[in-house]
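Novice: model this:
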Amino acid sequence: MSEKLLQLASFGIRRTGSPGEERTRDWIATALESAGYRLGLTAFSADTLVDPAVAIELSSKTYEGFLQWMPPISLPAPLEGSVRLSLPDNARPGDCVVRAMQGPFSAYWTDALEAEVVAAARQGAAAYLMCTETPSGSIFAYNRSVTSSDLAIPVILYARRDHDLILAAAHQKHEARLSLSATRTSVSGVSLIGARLGKGAGLVISTPMTGWFGSVAERAPGILLARQLAEAYAKASFPVWIVASSGHEIGHLGMQQVLGALAPSPEEVRLWIHLGASLGATAQDEDYPLKSVHFRMATPGIEDLVDEAFGPMALSPLDPAQMRNGETGDVLSAGYKDVLGLTGVAATFHTPVDDGAAVNTGRLEQYERALRGVIDRRFAQT
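Specialist: Reported below is the predicted structural model:
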């Protein structure tokens, strides 16, 4: 797997509609075609940014920033020059408000964060600056759907390592120079589904292709496992579908489209396996203050199979309601009954430093063995 991991890492930024997504999809498609799968594609359009660049200059030092999805359609003029930094309780119109506490280390943008940005906008703030409590110390980006309303003002994310200095400047109401440049355009996110015919109800294996930055340890394990299992069950007697979805970080748009257009009906599926984030990303557990955590969710009809197969791996169990935010939740909401969802979080999750070093290939092999065990036992029951 290590050679394939390096190939996936070489594809670059994996954001929806990016060349990295296209390279990833072509890589999966080539493998599926070679294994005899019939391919189908479904696409959606989304407004996005081309090469957004953000910098925060403070006391002759420049700090890196990142624009949280999505920015306002019209970027306010005050961002192009000197502005005062302030805290939410003493902001004046035109200031850039700095969030005093670090944001939650959570994959998804929250309603509470949304309310904070709206409140700052009502004060007349030009932008909202925040960092996230990420163990890597790097910039962290949140998943946020493009179907949500536009953010009222730009949200500029910066690295945790810079928080104390920027927060101190806000306490003292110092001037900073902000620069933000971006071009808005429309891109296509394209999801892939490979299918092999067979008898009876079949197997679906799904995984997202896209994410923030390179997202190598976040996305590559699921992609690798989906490919391995696709090849392992290419000659199975039952039908097999492999789904590689786009748009993960902007509202699961690809998965929702697949469920509405290309996926088999719930009655045609005996087992749906969703391979989520950071599977096997344990190799850097001693490098950061927070160890990786890994979860499994099984619907009642397959709980015993999953418990037996994954027991030695000591994954933390979740119930279906706890998986509602991810694509596993989309699958459950679409009416599929026997669903296994796997996911995890590593220290480099959603950061620019996710270069794949966190992936433990030995751990991935454990996942593959456990997944084969679940599949073999489930289809032996037919």
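Novice: contacts, neighbours, all on C-alpha from now
Specialist: OK.
Novice: helices of the stretch 1-150 of the chain, start to end?
Specialist: 2-9, 19-34, 111-122 (DSSP state H, counting those that start in this stretch).
Novice: and what of the stretch 151-300 of the chain?
Specialist: 163-171, 216-232, 253-261.
Novice: point out the most buried one among these.
Specialist: helix 216-232 (a mean of 24; mean count of other CA atoms under 10 Å).
Novice: how about residues contacting it?
Specialist: Helix 216-232 is contacted from outside by 1, 4-5, 8-9, 28, 31-32, 35, 205-211, 240, 242, 244, 275-281, 345-346, 349-350, 354-359, 364, 368, 372, using CA atoms under 8 Å, 6 or more residues apart in numbering.
Novice: recalculate using a threshold of 6 Å.
Specialist: Residues outside helix 216-232 that contact it (CA atoms under 6 Å, 6 or more residues apart in numbering): 9, 35, 207, 275, 277-279, 354-356, 358-359.
Novice: one more to put side by side:
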Amino acid sequence: MNPASFFADYDAFGDRRTGGEGDAAAATWLLGKAGATGAEARLLPAPFTRLTPGRAALEGAGFAFEGLPLFDGGLTGPEGIAGRLGPIGSDAPIGVAEMDPAAASLPGNAFAQARAESRHAGIVIALRTKPDGLAPLNAHDLEAPFGPPVLQLAGRDAPRLLALAEAGAEARMVAAGTRAPALSHSIRAELPGAGPPLLLLTPRTSWWTSTAERGGGILAWLAALKALAGAQRSRGVVGLATCGHELGHIGAHQAFAAEPGLATDAPLVIHLGANLGAAEDERLTVRSNVPGMAERMAALLGAAGHPAAPLEVVTGGKANGEAHEIEERGGRYLSLIGKNPWFHAPEDRWPISVDCARAGAIARAVAALSVEAAR
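Specialist: Prediction:
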């Protein structure tokens, strides 16, 4: 599979936020790609509660910002909330802060705790990335929203926003939206063989197009399925490309509720996380709770042409992304997660944000380890 052609095709669907038109089109495309590897592929329906954003803005004398509501936070009515701006933790009615979009990568994160304990009537955050676009926080509590309304702004708004908070400016904040039942789909691809099967796990949805954030994991997932289909195996294989990553891993939760053994009984779950082959940052964390597995993955990455210096090779510790779901359920995992200057930003697009050479090396190494694990 040619990485450049793959990423160009991947990028063409545009935004693939869970439940949207791009999500549905991308699911159909990936279903066909998975089937073409030789695996038996099908859609797994994933019902959920979708937030459709309404007006989301902060306005005052001489300034106006537009953004998005936090998807698992409270909402305002169309009239919004009026009051003085001040730093989060102050006694101002509307608290203000700047944040990294990765700050809400795990459930129960520090910002979630701050929201639960907040005395602010509303909160405004500016999310900082390299391009300083609007890079939303993940919404782990989508099905049980809590806390005050939160308005998310682009990072480029941070300097002025913080200055207004320092000055105690008066403002009106609106973070409106409607919640309603909706449907997305995960992809389940299976190769026959003895059980319990090897599990290949990667998320497939995101806030925007997210070409470097999600595309590298999908590329490696397909490469591994294709290699496994043509290899001698002593066990079966299941590939899950799950929806709802940005909404609390809802696709993974529902898939494991239906088939608990996929997470708990697999000889290994290979988690292909975010930013595998993102441009301008070669760092890659290779983590496993199986002794020696991370080191073996690092050796295969080197053999495939990935530079060794940026690898962080770890046994144990805190798993992130969907690997966290495996760890929580007591499963055995190997997880790959990279870095991305455009993380969660709409500017994460082909060809600017992708390093095809590294993405291809990661895919080849993952395919090689998958074949070893299924023998």
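Novice: hang on, the earlier thing: and the helices of the stretch 1-150 of the first structure as TSV, adding mean neighbour count and distance to Arg184 of the first structure?
Specialist: Formatted as TSV, the helices of the stretch 1-150 of the first structure follow (neighbours: other CA atoms under 10 Å; distance: least, CA to CA, whole Å):
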stretch	mean neighbour count	distance to Arg184 of the first structure
helix 2-9	16	27
helix 19-34	18	17
helix 111-122	15	21
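Novice: can you lay out these as JSON lines showing distance to Ala309 of the first structure?
Specialist: As requested, the helices of the stretch 1-150 of the first structure are exported to JSON lines (distance: least, CA to CA, whole Å):
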{"stretch": "helix 2-9", "distance to Ala309 of the first structure": "24"}
{"stretch": "helix 19-34", "distance to Ala309 of the first structure": "26"}
{"stretch": "helix 111-122", "distance to Ala309 of the first structure": "37"}
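Novice: which of the residues in stretch 38-49 of the first structure are buried?
Specialist: Going by neighbour count (16 or more other CA atoms under 10 Å), the buried part of stretch 38-49 of the first structure is 39, 42-43, 46, 48-49.
Novice: how far apart are that stretch and its match in the second structure?
Specialist: Stretch 38-49 of the first structure: mean distance to aligned residues in the second structure after superposition is 2.6 Å, counting by mean CA distance after the TM-score superposition for the first structure.
Novice: how much space between Pro197 of the second structure and Val237 of the second structure?
Specialist: Going from Pro197 of the second structure to Val237 of the second structure by CA to CA, to the nearest Å gives 5 Å.
Novice: separation between the closest residue in space to Ser181 of the first structure that isn't next to it in sequence and Ala236 of the first structure?
Specialist: Counting by CA to CA, 6 or more residues apart in numbering, Ser181 of the first structure lies nearest to Ala53, which is 5.3 Å off, once chain neighbours are set aside. The spacing between Ala53 of the first structure and Ala236 of the first structure, counted by CA to CA, is 49 Å.
Novice: which residue, other than its chain neighbours, is closest to the corresponding residue of the first structure for Leu183 of the second structure?
Specialist: Aligning on TM-score structural alignment places Leu183 of the second structure opposite Ser188 in the first structure. Distances taken as CA to CA, 6+ apart place Ser45 nearest to Ser188 of the first structure, at 4.5 Å, with adjacent residues excluded.
Novice: the one you found maps to what in the second structure?
Specialist: By TM-score structural alignment, Ser45 of the first structure lines up with Pro47.
Novice: aligned partner of His174 of the first structure in the second structure?
Specialist: Match for His174 of the first structure (TM-score structural alignment): Ala169.
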